[in-house]
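**Q** Dropping the sequence and predicted coords here.
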Amino acid sequence: MAEAATLAAAFDDEVSRGLKALPRRGDAPLSHEHELARWRHCQKLADSVSHYASRLPPSAAVPRILKLGRELRARREPRCALSACYRTVLRLVPQPTADCHDSQACMAARRRVEAIFGAAACGLAVTTGRDPKLLAGASVDRVVDALDRFREGVELAAQWEELYWLVNNGAVHMRAAAGLLVATGFAQRALPFLVFASLALDSNPTFGNAAYLPRRLAACKDVCECCARMGAREEAARFVERFWKKVDELEELYKLDPLPPPKELVESCRNTRAGLAVLRLKYGAEVARNSADLRSLLETHIPADDSRIEALVEAFLERGEGEASRGPIPAEKGPAFDMLWSLAQPLVSKISEALTARTEEEALEGTRGRN
């Protein structure tokens, strides 16, 4: 025990000195001499990790190596973090067995998932650093490989209820990486990962809390926008209805509690309903085509007129790009446009009256000034 403590202290000291000596990356590219010095310092850190990883027990080495990996990523050194830290942790921490769910297995799963996420994030950073617009086919494949690693980590973390936060982190990573594919025209390859990230947030009861409903709604929006880019609006509508039922189930579950649900949860459910109502309006052709259903949807879940206008305008935006669809209004969106105009017309009239009054006041002030 004393020997392990001595080795751990020596490792901490060596890593601290190595990080202080490591040149920081700036926005401007480093000169050849600085780049060479940086590479040598990274190599020294990698040698230190390799040296102490073989001598320290995993319970002492792995947390320190993961911490070093996070610090290297913060310094924009993904290559060093990947080779020196995360691959070492994956070698030290074996894959937990499915039938073992004690505290040690949970901790091993946590460490392994953190290493998987770190390795995937480093690989993604290296790829986007070389090719930020994913112009090369190999770059797209590497992003997909990183998404596969994130999915592997989420699947492992989902086996332990107490590791819900890692499931959430993995879903965030997947949505960000898949967003790169969607933005560069590879929506079809991104869709399975976006769907997985959204469904992963159904895997744990903790995600029924008020704090996670906005994140689940955002994940649902990502899936719908990706489907819309592929022309699969019906699939987007079905996904919205699925999440709507999930919110129904959540509210029914809280009704079983003799105590009233927290105000935060009630407010979060209401806001989630409003967001889903917008998605229903945008992707649900049947709702947008039927005037009675449309009015009922808006009056029930979006009570304020200004919010209704915002929701109706959102229905005419395509692909989440913030640009309204051009050309004539589609027939199925006729009732939505009529309702938008009925809500907006009083505001337009008020704006027109205010502008007219302001113009008259300015003209009167100008006349007085000349007199």
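**A** Looks like it came in fine. All values derive from a computational prediction rather than experimental measurement.

**Q** drop to CA atoms for contacts and neighbour counts, all remaining ones
**A** OK.

**Q** Do you have the strands of the chain handy? List them.
**A** For the chain, the strands defined by DSSP state E cover 317-318, 323-324.

**Q** and the comparison structure, right after this:
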Amino acid sequence: MGIDLGLDRVAEVGRRMGLLDTPPARRVITVAGTNGKGSTVAMLESLARAHGLSTASYTSPHLLRYNERLRLNGVEASDAMLIAGFEAVEAARLDGDPVSLSYFEVGTLGALWAIAGIQPDLAILEVGLGGRLDAVNIIDADVAVVTTIARDHSAYLGDDLDGIGREKAGIFRAGSPAVLGSRDLPGSVRETATARGTPVLAIGEDFQWHETGPSQWCWHGCGLPADNVSLDDLPDPGLPLDNAATALQALALADVILDAAACRLAFADVRLPGRMQWLGQWCLDVGHNPHAAAYLAGRLQAMPCTGRTWILLGMLGDKDAEGVIGALSTVADAWGTVTLGGARARTAEELARHVSGSGAAVAFQATSPEAGAEWLSSWLSPEDRVLVCGSFFTVGAILAWMQA
């Protein structure tokens, strides 16, 4: 079945699997938000492992292989582990009155079964859609994180930012801290925290970061108990520093005593495919809404380029193409649009009309991301750069094309 928001069905199967009897890990951090979830999870995992903790992380979607979604102690889950999880879900689903589950719910339950099987020190769970009714929310978080809130998935979450904020804040639990990783969250997030008795630590108030030199920064936050903690000479992870600071604060609230040397190692080593990922002249980023596009534009503006900046854009039909194109227009010298297939397909021709409507010219239209990359690779000069963005599907296709 497709997306069917609600926890009753997935919670019932989780109960049959014994997943609701005991926590799947010693500590659980759940991460919700519109943008920045993936980078926050990646930095949390890197930080925890640098501190000697055993870890499990569950994210979505994937770029090339489903295995990317579940990492156990820093390693992608094997096919055998995933299959065993799916079989455990299917057995529980049919044990009694059959329960229908969505693709994401089956994957989430299978991942939680695998995580519970190794009982790591820390499980990091990324919300797939919303928060309150997302499948990962059957597990109580010891620390909840909200990164950013913007308009996305409007067909399911609507366009009202306060309403979206309440959905994201649905992962909060009474007495367990929530870390707010954006300075621009709707008031409904704190209102939900107050109503639920959730203590809040917010960026810019309870924890903060500052640049201290080229590619270096420092962090100030709170540990447990409420001691002030400072870390200096941290390397730039190449990911948003708001999210890096948020990861540090969340880990400090998960009973981890932050060690400066371990944190430096973690930020120097963290890698996240498809997020400001440079492969030669090509920068790949899965950003697909105006908020993410504005961040990308800001990063590129801070990186001088003597040649042209090409935008290779492929987007799904339910995304805000005009908003994304408007945000990227400040750095774009040339545009190429590509067609994405599937139920939510959007053609290169339709995207090109949006680009032309913004006053820019489209250099080419292609029937697929791979075809666009083939065309573009023959026209690039050594001084040019390419930003590939607009969708996980666009970036995943180009990654596969480059590997091939």
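**A** Arrived safely, thanks for sending. These numbers were taken from a predicted model, which means no experiment stands behind them.

**Q** TM between them?
**A** With the length set by TM-score structural alignment, normalised by the length of structure 1, the two chains reach a TM-score of 0.27; 161 aligned residues with a Cα RMSD of 6.5 Å.

**Q** on that earlier part again, and among the strands of structure 1, the most buried is which?
**A** Comparing the strands of structure 1 by mean neighbour count (mean count of other Cα atoms under 10 Å), strand 317-318 ranks first with a mean of 16.

**Q** elements contacting it?
**A** strand 323-324 (3 or more Cα pairs under 8 Å, 6 or more residues apart in numbering; DSSP states H and E).

**Q** what helices or strands is the strand it packs on leaning on?
**A** So strand 323-324 of structure 1, by 3+ Cα pairs under 8 Å, 6+ apart, packs with strand 317-318.

**Q** Distance to residue 105 of structure 1 for the strands of structure 1 - can I get that in CSV?
**A** Supplementary listing: the strands of structure 1 in CSV, determined by distance: least, Cα to Cα, whole Å:
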stretch, distance to residue 105 of structure 1
strand 317-318, 47
strand 323-324, 50
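
**Q** between those, which gets nearest to residue 32 of structure 1?
**A** Closest approach to residue 32 of structure 1 among the strands of structure 1 is made by strand 323-324 (45.0 Å; Cα to Cα).

**Q** Off-centre distance for the closest one?
**A** On the basis of Cα atoms, centre = their mean, to the nearest Å, strand 323-324 of structure 1 is displaced by 23 Å from the centre of the chain it belongs to.

**Q** Of the strands of structure 1, which is nearest residue 66 of structure 1?
**A** Distance to residue 66 of structure 1, taken as Cα to Cα, is lowest for strand 317-318 among those, at 42.2 Å.

**Q** what separates that closest one from the chain centre, distance-wise?
**A** With Cα atoms, centre = their mean, you get 21 Å for strand 317-318 of structure 1.

**Q** mind checking which of the strands of structure 1 is nearest residue 21 of structure 1?
**A** It's strand 323-324; of those, that one is closest to residue 21 of structure 1 (Cα to Cα) at 49.1 Å.

**Q** one step back: between the strands of structure 1, which gets nearest to residue 360 of structure 1?
**A** strand 323-324 (34.3 Å).

**Q** Now do residue 361 of structure 1 against residue 351 of structure 1, distance only.
**A** Here residue 361 of structure 1 is placed at a distance of 15 Å from residue 351 of structure 1 (Cα to Cα, to the nearest Å).

**Q** neighbours of residue 196 of structure 1, just the number please.
**A** The local packing of residue 196 of structure 1 (other Cα atoms under 10 Å) involves 18 other residues.
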